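The sequence isn't on hand, but the structure is:
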């Protein structure tokens, strides 16, 4: 495959977009920390750690709820358009939203807009489909170009590129945030680069991204297409169980990671921009270890076993995070989650094997939207639990995530038993 062919693949879009996202994430964390500290100082004269943490977590709760609620209807519409053959649309339109929302953060940094302007930015992002539309569109393309046998590895390969880009971007982001001049305020360069990369990504996906016929129509011909669910109820039950396991795992991971960005900003960690960048980079290292885990273990274990191994890896690591009091302990906890990224792409791979190719988009967007709906409950719950336990055990929410992760392995184990019985039956029929 030539260099130009590689440039025109979906992996290039993922690479550029994730570099931009890594810059934005660090910039957002630092801007929110500084603005919340200034706001509580002005109100109280002097602010306590708890008051700053409550201000930050309240902001993130509203921000995350808006990010997860507003994309629901637009994402469904974009997924249906994608399944009708317009595979670029669920990717291009969300990138427009990314560009607009990142431009709002740049205005907050450079023009002194109030922090609440970011709520408007995240709404624009959501109305364009948000991450759930963008990532479901990416995974639909990957599913359509791959065979069932190599689909899990193909999806993990895209996740690897996503993680490596995030790793590089996060390592650089903390240093870039601190670069400023008399003309440009602190953070302007970092957020400006994020906006620029999203613009490049949008132009690339619009004019250069190559979609071949197989990725438009899927491997099955039109007269073979039988809709979202296969002709027997077995696939329906498997889909329901995979959704249940995926949702529980997303609750555990999403809730824990949302609180982690505030946990890093309080004592005893109290990180600066560089440390935030390094911490985010440690999170993206999990993409690398998860990819190699799939490459090695997939030779000997099933997809279901891979999912359970990944879930247990996260459960152990996030439990240890509850007792972190030093920076080195944070990295130890992160190292225990080395396979935590395996479950989601493998669940998507198993789901895609239950339906026809022309239904990949709507099935995968349904999974993403189920995560969004679940987050409408877990985001405020995790926030309130964290605020209530700040003076007791600040890391209690991480223990909660560990428990929910263990529960998520139950429906996945049931799927494993069902698939094993089906394979045995098919072998007997074949004989």
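Good, I have the coordinates. This is a predicted model, so every value here is computed, not measured.

CA only for contacts and neighbour counts going forward, please
OK.

Run the chain-centre distance for the helix or strand hosting residue 276.
Assessed by DSSP states H and E, residue 276 sits inside helix 273-297. Centroid displacement of helix 273-297 relative to its chain, using C-alpha atoms, centre = their mean, to the nearest Å, is 13 Å.

by contact count, what packs against it?
Judged by 3 or more C-alpha pairs under 8 Å, 6 or more residues apart in numbering; DSSP states H and E, the packing partners of helix 273-297 are helix 10-44, helix 151-177, helix 327-336.

at 6 Å what do you get?
helix 151-177 (3 or more C-alpha pairs under 6 Å, 6 or more residues apart in numbering; DSSP states H and E).

I'd like the next helix or strand past the helix it packs on.
helix 188-207.

ok, then the element right after that following helix?
helix 213-217.

which residue packs closest to residue 197, ignoring adjacent ones?
Closest residue to residue 197 apart from its sequence neighbours, by C-alpha to C-alpha, 6 or more residues apart in numbering: residue 20 at 5.4 Å.

put this beside the first:
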């Protein structure tokens, strides 16, 4: 508990990811490049997280618990050195004495004002689009993480009764969704607007969730991974859409909001779907997947509202609808 509390004080994983997306957004020259590079971050996370999940068991068996933690700490420290001494700052801010004069209160107020500025500096229509995009992102994150926490339990339970070997094969097949989703974003972003890419990804999620809810055999459960291959696309593209309608100076504050929403959604999804699965497993184990599919349909409706707002204000949100970046 103490370790988790100290980690949370420094921003934990969400702060690292929010900073990474903000850094990428500031480095990109146009909207298409921004979408592709954010999908690249999702690809790296998915591939290396899966590799770590597979290898950690062997590492624990061979070296015990101490060496894996020491190795992780060493890698984090190396990453810290790289960020401090190698990476260059993308936004040059003038030096100010406010932080020194105001102590701890000044930087906290500066952060709060930065988050507030994201919405204050934009028009009402653009603020509405940001809120809708945040809600759609929250729904997608809740469904993806909530069903991921239930999927293994569903496979272990009757009538599938998977062994640990089949669980490993299923997890390995799920990893391919990161690779194919990245390829899908990279290719589709050249010929389709971001909104259409998100809708295709959401349709992929709805399809595999509906199939999983009624799957009773091992063969069908393995086939569920086929429509799952594009399920990673919505999250990075929605991030890119939010970034395109936000001024470059407010990218850090924007992704701080996104990181908060993501952290909250992950916690909500895991708790809610685990409890729901325990309550419904006796009469319909696939109810969680059907509920998640229905929530994703509501996310598609939210994206449709975003598209309607964008089409009604093409001059203001051209970068969001056509894939070109809008300068604030």
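Received, thanks. Please read all numbers here as calculations on a predicted model, not as lab measurements.

re the thing from before, and the helix holding residue 276 of structure 1, what's buried?
273-294 (16 or more other C-alpha atoms under 10 Å).

before we move on, what SS does residue 229 of structure 1 have?
coil (DSSP: H, G, I helix; E, B strand; the rest coil).

Just the element for the nearest residue to it once chain neighbours are set aside, please.
Nearest non-adjacent residue to residue 229 of structure 1, counting by C-alpha to C-alpha, 6+ apart: residue 355, 5.6 Å away. For residue 355 of structure 1, there is no host helix or strand (DSSP H and E).

mind listing the helices in the stretch 1-150 of structure 1 by residue range?
According to DSSP state H, counting those that start in this stretch, the stretch 1-150 of structure 1 carries its helices in the segments 3-7, 10-44, 49-69, 72-83, 89-111, 117-127, 130-145.

Ok, which of the ones you listed comes nearest residue 383 of structure 1?
helix 49-69 (6.4 Å; C-alpha to C-alpha).

roughly how far is the closest one from the heart of the chain?
With C-alpha atoms, centre = their mean, you get 18 Å for helix 49-69 of structure 1.

residues in structure 2 aligned with that helix?
Aligned using TM-score structural alignment, helix 49-69 of structure 1 spans no residues in structure 2.

Taking helix 117-127 as reference, get the angle to that helix.
Between helix 49-69 of structure 1 and helix 117-127, the angle formed by their directions is 30 degrees, by axes from the mean of the first three to the mean of the last three C-alpha atoms, to 10 degrees.

And for residue 91 of structure 1, nearest residue in space, chain neighbours not counted?
Once flanking residues are discounted, residue 91 of structure 1 sits nearest to residue 134: 4.7 Å by C-alpha to C-alpha, 6+ apart.

For the aligned partner of the one you found in structure 2, the count of nearby residues, please.
Alignment note (TM-score structural alignment): residue 134 of structure 1 maps to residue 16 of structure 2. Residues near residue 16 of structure 2, counting by other C-alpha atoms under 10 Å, number 14.

ok, now how distant is the residue of structure 2 most remote from its centre from residue 51 of structure 2?
Relative to the centre of structure 2, the most outlying C-alpha is that of residue 101, 37.6 Å out, by C-alpha atoms, centre = their mean. For residue 101 of structure 2, the distance to residue 51 of structure 2 equals 47 Å [C-alpha to C-alpha, to the nearest Å].

again with residue 149 of structure 2
Per C-alpha to C-alpha, residue 149 of structure 2 is found 18 Å from residue 51 of structure 2.

out of those two, which sits in the more crowded spot?
residue 149 (16 against 13).

helix, strand or coil for that one?
Of the three states, residue 149 of structure 2 takes helix under three-state DSSP.

Trace it over to structure 1, please.
That one, residue 149 of structure 2, aligns with residue 258 by TM-score structural alignment.

And for residue 173 of structure 2?
Per TM-score structural alignment, residue 173 of structure 2 is aligned with residue 282.

element containing residue 273 of structure 2?
Residue 273 of structure 2 belongs to helix 251-280, assigned by DSSP H and E.

Which strands or helices does that helix pack on?
helix 12-27, helix 124-156.

before we move on, back to that, list the superposition-based mean deviation of the helix holding residue 276 of structure 1 with respect to structure 2.
Following the fit onto structure 2, the mean deviation recorded for helix 273-297 of structure 1 is 2.0 Å by mean C-alpha distance after the TM-score superposition for structure 1.
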